[in-house]
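Participant: model this:
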Amino acid sequence: MQYYAGLDVSLEETWICIMSQSGEIIAEGAVPSEIEDISLYLKSLGFDYDRIGLEAGPTSAWLYQGLIKEDLPVICIDPRHANAALKVQQAKTDKHDARGIAHIMRTGWYRVSHVKSIESQKTRVLLNARKILLNKRMDIDNQIRGMLKVFGHKIGPISAIEFSSRVYELIEGDNELVRYIDPLISVRESLFKEFKVLDKHIRDIARNDVLCRRFMSVPGVGPLTALLFKATIDNPYRFKKSANVGVHLGLTPRKYASGEIDYNGGITKSGDPMMRMHLYEAAQVILRRTSKPTTLKKWGSDIAKRTSRKVAMTAVARKLAVILHRMWVDETEFYDEGLKQA
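Facilitator: Okay, the predicted model is just below:
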């Protein structure tokens, strides 16, 4: 007989439901959310599991990789897809969710969520750490700007490097303000120093990585976008077509067709928002700042003339994702036919 298991994972506790092929609940219970405890519970029952499912979440990658090492047939499923089935339940509890996931495993009505490699996960930690330091430093900058406006001190447009010296220049002679602002500047300088360390480390990694250097040959794509794309996609062969990458990153429009109604909505915005933002920034560089007449820029500009700049930016961002994926799979360099002909 075939058996299926559903795991509803929270930070401290995991509910497990074991179900037969006919849908009968064989066993269920809660264990600590540790690999050893979950594995022990599943193996202690002596069943030959066909599928064991858990939803993608903060600890799912760690649990997935650990349970795979325990020779358990674990599948990480898309929580948005699973939610459509789970929300029809009359009661929303961890116990009922475990049952629902077991049912999903039994019926096969699920979408697999890719579990990234350890290397890609560490790269994401590095990129997120840089982003946090940048945002916190900018928050302090904006707070200081607002505080000094009260006294008529206008910092104005200035580089991050010159910001602190400009602040001290404005409040020079006001001992009280210096005493109150000084701790903020001290924290701000510490954040900026650590940010520059991580930023340099990211750029060094990208420059020494063959794939990232290949990505950076594409107009608008810098070290951050290149490294982030590599970490986000992780395994390019999980996409049957390069066009699917745009869908995965939420850069394609929603479709609604029912009866006589048929229209396209805004983009889905599914997938990684950080990757989507960097692709938009790369598209902006191509459409607004790049002086070189590339085929991609002409294609995007033509779309902007027919529709709008916003639509064109989305189209170019999506095209960049497709190009980068194709270069990765084919192991080819970026080649602009328009430049060659010119």
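
Participant: use CA for all of it now, contacts and neighbours both
Facilitator: Will do.

Participant: how about the strands in the stretch 151-300 of the chain?
Facilitator: Here the stretch 151-300 of the chain has its strands, by DSSP state E, counting those that start in this stretch, at 253-258, 261-267.

Participant: For the shortest one, list every residue counted as buried.
Facilitator: If you call a residue buried by 16 or more other Cα atoms under 10 Å, then strand 253-258 has no buried ones at all.

Participant: Run through who's touching that strand.
Facilitator: For strand 253-258, the surrounding residues in contact (Cα atoms under 8 Å, 6 or more residues apart in numbering) are 262-268.

Participant: Next, format these as JSON lines and append distance to Asn208.
Facilitator: Formatted as JSON lines, those follow (distance: Cα to Cα, whole Å):
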{"residue": "Asp262", "distance to Asn208": "49"}
{"residue": "Tyr263", "distance to Asn208": "46"}
{"residue": "Asn264", "distance to Asn208": "42"}
{"residue": "Gly265", "distance to Asn208": "41"}
{"residue": "Gly266", "distance to Asn208": "38"}
{"residue": "Ile267", "distance to Asn208": "35"}
{"residue": "Thr268", "distance to Asn208": "34"}
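
Participant: Geometric centre of this protein: which residue is closest?
Facilitator: Geometric centre of the chain, nearest residue: Asp272, 3.0 Å, by Cα atoms, centre = their mean.

Participant: I'd like the structure of this one too, to check against the first:
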Amino acid sequence: MKITTIGIDLAKSVFAVHGVNEHGRAVLKKVLKRDKMLAFFANLPACLIGMEACGSAHYWARKLQGMGHTVRLIAPQFVKPYVKTNKNDAADAEAICEAVARPNMRFVQIKNVDQQSVLSLHRVRQGFVKARTAQANQIRGLLSEFGLVIPQGITHIARRVPELIEDAANDLSGSFRLLVERLMEHLKELDRQVRELEAQIQRWHRENNVSLKLAQVPGIGPITATALVASVGDAKGFANGRQLAAWLGLVPRQNSSGGKNILLGISKRGDTYLRTLLIHGARAVIQAAQRRGDTEGWLPRLLQRRNSNVAAVALANKNARIVWALLTHDRTYRRDHESAMPNT
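Facilitator: As a prediction, this is how the structure comes out:
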């Protein structure tokens, strides 16, 4: 019994394993407890192992790779078509085993510990930013109930609220003033957490040459550069820059049939966080160009015929392709670079 391909359905405590031989015949159907996983695969000859890209998948992939196995991670949406029956752990493991052996299957790159650590900083920072925004909106909403309207923007909260609390002329009770002070202290603490995490990301950025290289692109700062380096990893996994842009959801959706190509809005697939960072960075570049009054170049010409939102997505798409070129060819960004067009 020589096992060539294995599919593992990951879970918290119990793992379903399905293995086939070189003829595709099932020769292994097993359920393993978490503490038995490493010992079981340590005694198996090297084979191809497939897993869904879910929680703890990168951890197990690194462990199994260290034992000499070839590990491939698959996005869950690409596994679902191979589930033949009702969903259960055994059927999922069999579907993963089937999917990982397909020659045209797309795989997720395995992240190392450093990449996962940086992405954890980004995710926690993102959570604190959302909590800070929610807290600011709550303060603004409570004050509006008493006729005190504060303009949008978190900077107005820090500047105007203390003045309103100290103003004895407004109709606020003592208990409400204390409540708003409590909320303001919470807002300050959330802001402090965000700034400390950003400082950690900045330190990692300054120590990483690839991240420094990406930050030279207009519209990509340290936050976006570190997130791209940690998420993309080896850009050679993408055939071209267009594939990377599509992976980020920055290309149009298609609904084509009968030889008619119909393009819709952007697909918004992939990592929402990365796509948001790239689009926000593109908006900053557009605002700077409008303040300068630029009239020459690709971006000003685009803004003359399209609105700023469309231009922001187009610039984010372009930056994604530039990122792929810089990572794949180990180049440095140059503003005056022109792509070599193929001869026709």
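
Participant: quick one on the thing from earlier: nearest to Arg80 of the first structure, of the strands of the stretch 151-300 of the first structure?
Facilitator: strand 253-258 (15.4 Å; Cα to Cα).

Participant: After superposing, tell me the mean distance of the closest one to the second structure.
Facilitator: Taken against the second structure, strand 253-258 of the first structure registers an average deviation of 2.6 Å after superposition, with mean Cα distance after the TM-score superposition for the first structure.

Participant: Spatially nearest residue to the residue mapped onto Leu143 of the second structure from the first structure, not counting backbone neighbours?
Facilitator: Here Leu143 of the second structure is matched to Leu148 in the first structure, going by TM-score structural alignment. Of all residues not flanking Leu148 of the first structure in the chain, Lys154 sits nearest, at 7.0 Å (Cα to Cα, 6 or more residues apart in numbering).

Participant: What's the local residue count around that neighbour?
Facilitator: 14 (other Cα atoms under 10 Å).

Participant: again, but for Phe238 of the second structure
Facilitator: Burial measure for Phe238 of the second structure: 15 neighbouring residues, criterion other Cα under 10 Å.

Participant: just Ile262 of the second structure next, same as before
Facilitator: Based on other Cα under 10 Å, the number of other residues close to Ile262 of the second structure is 11.

Participant: for Arg331 of the second structure, same thing?
Facilitator: Neighbour count for Arg331 of the second structure, taken as other Cα under 10 Å: 13.

Participant: That one and Ile322 touch, don't they?
Facilitator: No: using Cα atoms under 8 Å, Arg331 of the second structure is not in contact with Ile322, being 10.1 Å away.

Participant: ok so, going back, what about the match of Leu143 of the second structure, which helix or strand?
Facilitator: In the assignment (DSSP states H and E), Leu148 of the first structure maps to helix 118-149.

Participant: In the second structure, what stretch matches stretch 72-83 of the first structure?
Facilitator: Going by TM-score structural alignment, stretch 72-83 of the first structure sits over residues 69-80 in the second structure.

Participant: which outside residues touch the matching stretch?
Facilitator: By Cα under 8 Å, 6+ apart, stretch 69-80 of the second structure touches 45-54, 57, 61, 64-65, 95-96, 99-100, 106-110.

Participant: what about 6 Å?
Facilitator: 46-53, 61, 96, 107-108 (Cα atoms under 6 Å, 6 or more residues apart in numbering).

Participant: What about those residues, which are in helices?
Facilitator: 61, 96 (DSSP state H).

Participant: Same list (the contacts of stretch 69-80 of the second structure) but as TSV, adding neighbour count and distance to Phe15 of the second structure.
Facilitator: Listed next are the contacts of stretch 69-80 of the second structure as TSV, based on neighbours: other Cα atoms under 10 Å; distance: Cα to Cα, whole Å:
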residue	neighbour count	distance to Phe15 of the second structure
Ala46	17	19
Cys47	18	18
Leu48	19	17
Ile49	25	13
Gly50	27	13
Met51	30	11
Glu52	26	12
Ala53	19	14
Ala61	22	14
Ile96	30	13
Phe107	18	21
Val108	15	20
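
Participant: wait, which of the contacts of stretch 69-80 of the second structure is closest to Arg192 of the second structure?
Facilitator: Checking the contacts of stretch 69-80 of the second structure one by one against Arg192 of the second structure (Cα to Cα), the nearest turns out to be Ala53, at 33.1 Å.

Participant: rewinding a little: show me the contacts for the closest residue to the residue nearest to the centre of the first structure other than its chain neighbours.
Facilitator: With Cα to Cα, 6+ apart as the criterion, Asp272 of the first structure has its nearest non-adjacent residue at 6.0 Å, and that residue is Leu249. The contact partners of Leu249 of the first structure, by Cα under 6 Å, 6+ apart, come to 270-272.

Participant: For Leu249 of the first structure, give its distance to Phe239 of the first structure.
Facilitator: Distance, Leu249 of the first structure to Phe239 of the first structure, by Cα to Cα, to the nearest Å: 12 Å.

Participant: now the angle between helix 113-144 and the longest helix seen in the second structure, please.
Facilitator: When the second structure is parsed with DSSP H, its longest helix is helix 174-207. Orientation check (axes from the mean of the first three to the mean of the last three Cα atoms, to 10 degrees): helix 174-207 of the second structure against helix 113-144 gives 160 degrees.

Participant: For helix 174-207 of the second structure, give me the average deviation versus the first structure.
Facilitator: Helix 174-207 of the second structure sits 2.2 Å off on average (mean Cα distance after the TM-score superposition for the first structure).

Participant: Measure how far that helix is from the centre of its chain, please.
Facilitator: Taking the mean of its C-alpha atoms, helix 174-207 of the second structure sits 23 Å from the chain's own mean (Cα atoms, centre = their mean, to the nearest Å).

Participant: buried set for stretch 195-211 of the second structure?
Facilitator: In stretch 195-211 of the second structure, counting by 16+ other Cα under 10 Å, buried: 197-198, 201-202, 204-205, 210-211.

Participant: which two from those residues end up farthest apart in space?
Facilitator: Going by Cα to Cα, the pair spanning those furthest: Leu197 and Val210, at 20.2 Å.

Participant: wait, which of the strands of the stretch 151-300 of the first structure is closest to Leu279 of the first structure?
Facilitator: strand 261-267 (14.1 Å).
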